[in-house]
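In: here you go, sequence then predicted model.
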Amino acid sequence: MKYFIPAWHKQYDDWSINVPSIENYDAAEYMTVLKKFDEEIGLIITDYQPQLLSKLNQIAFFPNNLFSVYDFLQGVHGFENKVLELEDFNWPKNAIFDYGPFRTLIVLENKLYATVFYDIDGHILRISYPENDEHKAFTLGIDSRGFISNQDDEEKTIYFDPYGNWRFKKDKTTDKITVNPEMHFCKRREYENITDLVDEILSRYLKVNAKNNDEIIVTVDDESSFNNEIIEPYKPLYIINRHHPYSKKIGSLAKAKVIVSSNEIKQNLEKNYREQFDISVIPVFNSEFRLGHSQRQNVQEIGFFAENANDENIHQIIQKLCNYILKNPDNYSLKIFTYNFWKADHVNKILEQIKEENKNSFILGKSEQAENAPIDGLDDEVSLPELDVAHTRLTNISDVLSNLDKMRLLINWGKADELMQISGVSIGIPQVQNFSSVTVVDNKNGRIIKKISELLPVVDEYLTNLNSWNQTVVYNVQLMNQYSEENIIEKWKEVFKERKAE
């Protein structure tokens, strides 16, 4: 069994404030590939995750063995799942229900009695009760399997089993944990903090279940909910995930085997810790060669991934590309990509700024979006060229692949994004960027440039010289072997083989 202990901290937001985005579930890609090639996978979750099953459904993955520390603490064993509806709660007889698109307000005698919040799937996420004459304000958290999981107020959090019995409490002032004296699932009645309790349960689980030939694979995580001393006797493999801070925890580890997803991370570790770690590079995202369809398009689309670029560079790059497209607006278009909601807002503001700065030179947007108001000082019959420039915020992996499918060229700026880079290689398109990465080799499947002033000649080369573009396709096909599922699993097998030989 390969037991993974990932850094799954984030919980679902309610639908009204949830911003769709690409979710990075730590270690999910590794687990998926290993299980696909018949490795037995155990998943150990040490954080409070009342929507755990919903998350597993979201990533379409279920391990051979699943252990949640909080499920054990809350006595969730063999509970028959159900979806809680409003009718399942005991509301006051004269309550009025005000149904909204994101939440339901329950009103009693012209006063707010409770607010029901929903997750993105429309399931009840939590119910908040405001302060009144009978009680202080509190919130009930709902487990996606259909029971009240906890009650939270400004002083404490109480955790329940599926049948409404309280199991343990956390004092928010002191962090102390108090266990229900009638329950016998742990050794003590009180703990200094939740980490002590999690340590005890995790240690007991590993002692009973982890066998000599099993592997414990742990994400190095500064926000870890357990102490590393619990897993050190099992000589774990460690994973570095760039999305989770690890600088504090990594230095405290004994000499160990570490898996990283890129040479960049490996080089940083070797620089800072010299020979403390034995490091292997295993890509996170596997590739399936799916040649794009840009050659079938009448308009050549230029893609610009702006997520990791600063505002000044974004402005300069878009302006230069607009100037390039202006020479032949019927043949070229530009699509800008971001992930983050706030980054997307910045890009939209930059586009508005460019539109204003160039209002007498061109119109930004397709004809149906263009603002065709007359320009001061110009005859009404004079029309400005319309540039096909659009911005798209990518919210899932399918978005990435479908948007890149018709791209002729991808520009990356700032630093590497593993998903975007491997997707570009999979589609077969050249990538132009101002940084080095293992997926783009200069003059093979793209260009590494230093300055924005170098950008347009390279763009023109790939859009007008078919030989350069075809060379990229050929090299990307060769590169695919390094990022195929088969190659990734071979890298894992090599690591496991070395471990057994130690």
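Out: Yes, it's here. In this text, all values refer to a predicted model and were calculated from it rather than measured experimentally.
In: rest of the way, CA atoms for contacts and neighbours
Out: OK.
In: mind listing the helices for the stretch 201-350 of the chain?
Out: 247-250, 263-273, 311-326, 341-357 (DSSP state H, counting those that start in this stretch).
In: any chance of TSV for these, columns mean neighbour count?
Out: TSV is the format used below for these (neighbours: other Cα atoms under 10 Å):
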stretch	mean neighbour count
helix 247-250	14
helix 263-273	14
helix 311-326	18
helix 341-357	16
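In: tabulate those helices (TSV), appending distance to E39.
Out: Below are the helices of the stretch 201-350 of the chain laid out as TSV (distance: least, Cα to Cα, whole Å):
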stretch	distance to E39
helix 247-250	27
helix 263-273	26
helix 311-326	44
helix 341-357	37
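In: mind checking the SS state of T472?
Out: Assigned state for T472: helix (three-state reduction, DSSP: H, G, I helix; E, B strand; the rest coil).
In: contact partners for the spatially closest residue to it that is not a sequence neighbour?
Out: Of all residues not flanking T472 in the chain, N445 sits nearest, at 4.1 Å (Cα to Cα, 6 or more residues apart in numbering). With contacts taken as Cα atoms under 8 Å, 6 or more residues apart in numbering, N445 has the following neighbours: 429-431, 471-473, 475-476.
In: from the residues you listed, which single one is nearest F62?
Out: Of all those, F62 sits closest to N476, with 32.2 Å by Cα to Cα.
In: after the helix or strand containing that closest one, which helix or strand is next?
Out: Element membership for N476, per DSSP states H and E: helix 466-480. With elements assigned by DSSP H and E, the helix or strand that comes after helix 466-480 is helix 485-501.
In: in that following helix, what's buried?
Out: For helix 485-501, the neighbour count (16 or more other Cα atoms under 10 Å) marks 485, 487-489, 491-492, 495-496 as buried.
In: try stretch 290-307
Out: Result for stretch 290-307 [16+ other Cα under 10 Å]: buried residues 291-292, 294, 299-307.
In: elements contacting the one helix or strand D196 maps to?
Out: Assigned by DSSP H and E, D196 falls within helix 194-209. Judged by 3 or more Cα pairs under 8 Å, 6 or more residues apart in numbering; DSSP states H and E, the packing partners of helix 194-209 are helix 69-73.
In: got another one to weigh against that:
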Amino acid sequence: MFYFIPTWNQNHTDWEQEFLEWYYTTRKMEFDDTVNQLTMFSQAKEKNKTIILEYAPMLRDFLQRQDLYDIDYYSIFDDAQDTRVENVRPIDPFEFDWPKNAQFIYMLFNVLVEVNGKSYAQIISGNLGQLQRINFFEEGRTSKTYIFDDRGFLSSIINFNDNGQFKEQIFFNLAGEWRFKLLPSEEVIINSTFQDDFKQKKYTAMRDLIEEKYNEFVIENIGKDDVVVIASEKRHNQRILHAKKTGKVILSIFSQRLNIEQCFPNEEELAKVDVIVVDTQQNEKLVQEKLETMGVSIPVLQIPPFDSRLRLGQSQRIKELKIFVLVDNTPLDELEIIVDEISQAMYENEKINLILGAYSANREANGKLDKLKKKILDKIDFTEEEIEIIETAENQVESETNKELVKQAKFFKRITFYKIESESELIKELNFVRLIVDMGKDTDLYLQIAGISAGIPQINSTPSPYVENHKNGLIISDPLELKEAIDYYLVGLKNWNQALVYAAGKIVQYSSDNLIRLWSESLELVAKKGENDE
């Protein structure tokens, strides 16, 4: 049986998942190697279980977004809090015992509760409308926060002192009894009533309690023939690879989570690893170099984290020819050349539209978008306000000079400055895109995968196993070659259709069945390593 241990922790702590207000929860790319692994194992009906180490009261919300709602999982905190429950029980916060003169004011993103004209509480919902937390106020400061589990019960309460600083976090069971509490010193105190469920009366830090419960689960459930797949991350490696080992261990390295140069596991941690799985050929090379330098022998296998939720796009159904350019990993001076090259194509063909995209969480990339917009406006010598006025008066324009102004205004309107909030939003945007351009030295892995799935040809500056030159894309070393590359795919349909057919073959190549076969190969490597170690 496969046991997957993800690290979906986005918090500053090493023991909890961060869940912001519902309108922020998806403002980051959440897809990773573990999401893909769980998806394909479920589709192939391979026996697997997920071990959730972090405190995650909104876990079901996350799983639903990733189409993993039905996975089988064991939660450390469900065990420690005694909150194992499968049924969802909706909570109506308006049925709580509020003060009699409480007024509920429906704000744009939450519900504000006022008592005698003063802020008393703030009710915050999760991504699916479920109660997520309630902040209570005293004298204009937050005095306590109720944190609710998305299955419908109070999970913990955070209390703050008179200065608004953290005082304690109390964790409850389903009956509302406190099981343990976290102090500002990071110590965890156990309720003496439930002492029999724990080995210590108090723990130096939450990670010690997690490690205790994890070791208990390993001893009781994981046998020598089972396989544990660990999502490699610095804090995660330290926590899991220092714990008791049972079964075979595969370390899964994902580009957007682990910096191999700076955070690679040490010799002690690697001693418990049987096989390392990486997502790209570049990472495969880096890992092998690291192992050689350390004098450690561990098999390394590349398995792409392919998102099987994606489908072929529909760009051929619309008249516009949309070009999507990711700006994140490309220097600004090169981007300016890229925009100039695409602009030439846009002036020649009015059907061509440009989408300049950047991940919303990347401030530097968003700065590039702003600078590119300013440069384009400066070049056509307009402000955005002037463009709106010109468009409004288009039907009244008669002179050739004014017609040229309208043409320039329409040109700018064919450019979209797009901030990528989540992978689901990116997928929607790519549905009608005809061509992807990513000229960064480190091409974006998820964008490449999404492009393959949508059947979109891609233009890159560096080779990769996902985009092959003159097959499902073009590899060009100089951005000045971009205009010719655009013509290659947008003038006539022959080359574009050939890329679509090749991309469809890639989809089959990265199907769940074929990826499961690669995982079977990883098990063979595990077995061989075990024989060599004996």
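Out: Perfect, thanks for sending it. Worth saying up front: this structure is predicted, and the values here are computed from it rather than measured.
In: TM between them?
Out: Once superposed, chain against chain, the TM-score is 0.88 (TM-score structural alignment, normalised by the length of the first structure); 498 aligned residues with a Cα RMSD of 3.3 Å.
In: re the thing from before, specify which member of the buried residues of stretch 290-307 of the first structure is nearest to D98 of the first structure.
Out: Among these, and counting by Cα to Cα, the member closest to D98 of the first structure is E307, at 39.8 Å.
In: what do we get in the second structure for the residue nearest to T472 of the first structure?
Out: Aligned counterpart of N445 of the first structure in the second structure: N472 (TM-score structural alignment).
In: ok so, going back, now, which of the buried residues of stretch 290-307 of the first structure lie within strands?
Out: Those of those mapping onto strands are 300-305, per DSSP state E.
In: tabulate those (CSV), appending distance to N110 of the first structure.
Out: Shown next, in CSV, are these (distance: Cα to Cα, whole Å):
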residue, distance to N110 of the first structure
Q300, 60
E301, 57
I302, 57
G303, 54
F304, 53
F305, 51
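In: what's the most distant pair in the residues you listed?
Out: Q300 and F305 (16.5 Å).
In: tell me the contacts of P6 of the first structure?
Out: Applying Cα under 8 Å, 6+ apart, the residues near P6 of the first structure are 26-27, 44-45, 218-219.
In: to clarify, my last question referred to T472 of the first structure.
Out: Taking Cα under 8 Å, 6+ apart as the test, what T472 of the first structure contacts is 428-430, 444-446.
In: got a winner among the residues you listed for most neighbours?
Out: Of all these, the highest neighbour tally under other Cα atoms under 10 Å goes to G428, namely 32 neighbours.
In: sorry, back to before: any idea which of the contacts of N445 of the first structure is closest to P245 of the first structure?
Out: Checking the contacts of N445 of the first structure against P245 of the first structure by Cα to Cα gives Q431 as the nearest, at 28.4 Å.
In: identify the residue of the second structure aligned to that closest one.
Out: With TM-score structural alignment as the criterion, Q431 of the first structure matches Q458.
In: neighbours of its match, just the number please.
Out: Neighbours around Q458 of the second structure, by other Cα under 10 Å: 32.
In: end-to-end on stretch 32-44 of the first structure?
Out: 15 Å (Cα to Cα, to the nearest Å).
In: who touches V406 of the second structure in this structure?
Out: Residues in contact with V406 of the second structure (Cα under 8 Å, 6+ apart) are 390-391, 394.
In: recalculate using a threshold of 10 Å.
Out: Going by Cα atoms under 10 Å, 6 or more residues apart in numbering, V406 of the second structure touches 387, 389-395, 397, 400.
In: helix, strand, or coil at the residue mapped onto Y146 of the second structure from the first structure?
Out: Under the alignment (TM-score structural alignment), Y146 of the second structure maps onto L140 of the first structure. The three-state label given to L140 of the first structure by three-state DSSP is strand.
In: how much space between L140 of the first structure and N94 of the first structure?
Out: Plainly put, L140 of the first structure is 21 Å away from N94 of the first structure if you go by Cα to Cα.
In: tell me which of these two has more neighbours.
Out: Counted by other Cα under 10 Å, L140 of the first structure and N94 do not tie: L140 has more neighbours, with 20 against 9.
In: ok, for the more buried one, nearest residue in space, not its chain neighbours?
Out: Q151 is the one closest to L140 of the first structure (Cα to Cα, 6+ apart), at 4.6 Å.
In: burial of the one you found, as a residue count?
Out: Q151 of the first structure: 20 neighbours (other Cα under 10 Å).
In: and whatever residue of the second structure lines up with it, helix, strand or coil?
Out: Taking TM-score structural alignment for the superposition, Q151 of the first structure sits opposite I157 in the second structure. Following three-state DSSP, the label given to I157 of the second structure is strand.
In: just checking, I157 of the second structure touches Q169?
Out: Yes. If you go by Cα atoms under 10 Å, I157 of the second structure and Q169 touch, sitting 5.5 Å apart.
In: between those two, what contacts are shared?
Out: 144-147, 181.
In: output the contacting helices and strands for the helix or strand hosting I459 of the second structure.
Out: Applying DSSP H and E as the criterion places I459 of the second structure in strand 458-460. If you count contacts as 3 or more Cα pairs under 10 Å, 6 or more residues apart in numbering; DSSP states H and E, strand 458-460 of the second structure packs onto strand 321-326, strand 433-438, helix 445-454, strand 473-475, helix 482-490.
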